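> everything below, folded, please.
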Amino acid sequence: MPPAPCPCGLAESYADCCGRFHDGGLSAPTAELLMRSRFSAFAVRDTAYLLRTWHPGTRPRQLRLDPGQEWTRLEILGRSGGGLLHNEGTVEFRAHYRHHGQDGFVEENSRFRREDGHWVYLDAEA
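As a prediction, the model looks like this:
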């Protein structure tokens, strides 16, 4: 039986997709792949990765995830910049979840910046 696809929605297995970024061996090469890997980090509850990929100027001191919330699906709605030759980019997405049996979603246009050669999450545009 083949491994389940990555939580981020791409066809590769978690280990071959976002897991390779979570283990610290590689950095996401684009803002969209960082966004996808951060969604997967929420899904697998990897707070260390979330904090490590958060811009130091906007990163919270600690992060506690709600144990009653399960992240179920990610939709990428749009993007600008964020490529191999960019230093800034945005990714608009809809992240679906189930919280205590109720389905919902969060929609956001996230801003990303390349710092010391690595993409980091900066903040969300209003």
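> please count neighbours and contacts with C-alpha atoms only from this point.
Noted.
> what's near enough to touch Ala95?
Phe39, Trp71, Thr72, Arg73, Leu74, Glu75, Phe105, Val106, Glu107 (Cα atoms under 8 Å, 6 or more residues apart in numbering).
> let's compare: structure for the following, please.
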Amino acid sequence: MAGLIDMQARCACGNNKKFTDCCGYYIEGNTPAPSAEALMRSRYVAYTLGCDDYILATWHPSTRPAPQDAADKVKTKWLGLEVKRHEYNLQEPNRAIVEFVARYKVGGRAHRLHEVSRFVREGERWFYVDGDIR
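Okay, the predicted model is just below:
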């Protein structure tokens, strides 16, 4: 993947860090994201780069689609990400939600995806479970 992007470029997740010091650390290595928010950001970046393997690997097995279903069949240009909130429940520290808005274009038409996503931690790894579109 290193040949696909400028390793010195700012990460597409919006954290204002270099890709290699941000989401690239999780996408390119075997290092688990330390929080649900970090996982959500890295998954967004994986979508921008077309890293279907990473997207599937970070999707909880109970809700993970088949590989052919996960691939985005339509040419999508991702434009930006805004994380609105990231919450943990103190009674259930292995569960979290992340609310975000992702902007994108398909066929020259602008769209926005506003989702409240649910995540679960198993061992040292966070996984995306599902989300509610707003």
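> circling back to that earlier point, and of the contacts of Ala95 of structure 1, the nearest to Tyr97 of structure 1?
Distance to Tyr97 of structure 1 across the contacts of Ala95 of structure 1 (Cα to Cα) is lowest for Trp71, with 4.2 Å.
> picking up where we left off before, now the two most distant members of the contacts of Ala95 of structure 1.
It's Thr72 and Glu107 that sit farthest apart of the contacts of Ala95 of structure 1, by Cα to Cα, at 13.9 Å.
> neighbour count winner among those two?
Thr72 (19 against 14; other Cα atoms under 10 Å).
> aligned to that one, what sits in structure 2?
Counting by TM-score structural alignment, Thr72 of structure 1 corresponds to Leu79 in structure 2.
> now Ala28 of structure 1
In structure 2, Ala28 of structure 1 lands on Ala33 (TM-score structural alignment).
> number of residues surrounding that match?
Ala33 of structure 2, neighbours per other Cα under 10 Å, totals 22.
> after the longest helix anywhere in structure 1, next one along is what?
Secondary structure assigned by DSSP state H gives helix 31-44 as the longest helix of structure 1. Downstream of helix 31-44 of structure 1, the first helix or strand assigned by DSSP states H and E is helix 47-52.
> hmm, who's touching the very next helix or strand once past that next one?
Downstream of helix 47-52 of structure 1, the first helix or strand assigned by DSSP H and E is strand 69-81. By Cα under 8 Å, 6+ apart, the residues outside strand 69-81 of structure 1 that reach it are 7-9, 32, 36, 39, 42-43, 87-100.
> check the fit of strand 69-81 of structure 1 onto structure 2 and give the mean distance.
In the superposition against structure 2, strand 69-81 of structure 1 averages 0.9 Å from its aligned positions (mean Cα distance after the TM-score superposition for structure 1).
> alright, calling it a day.
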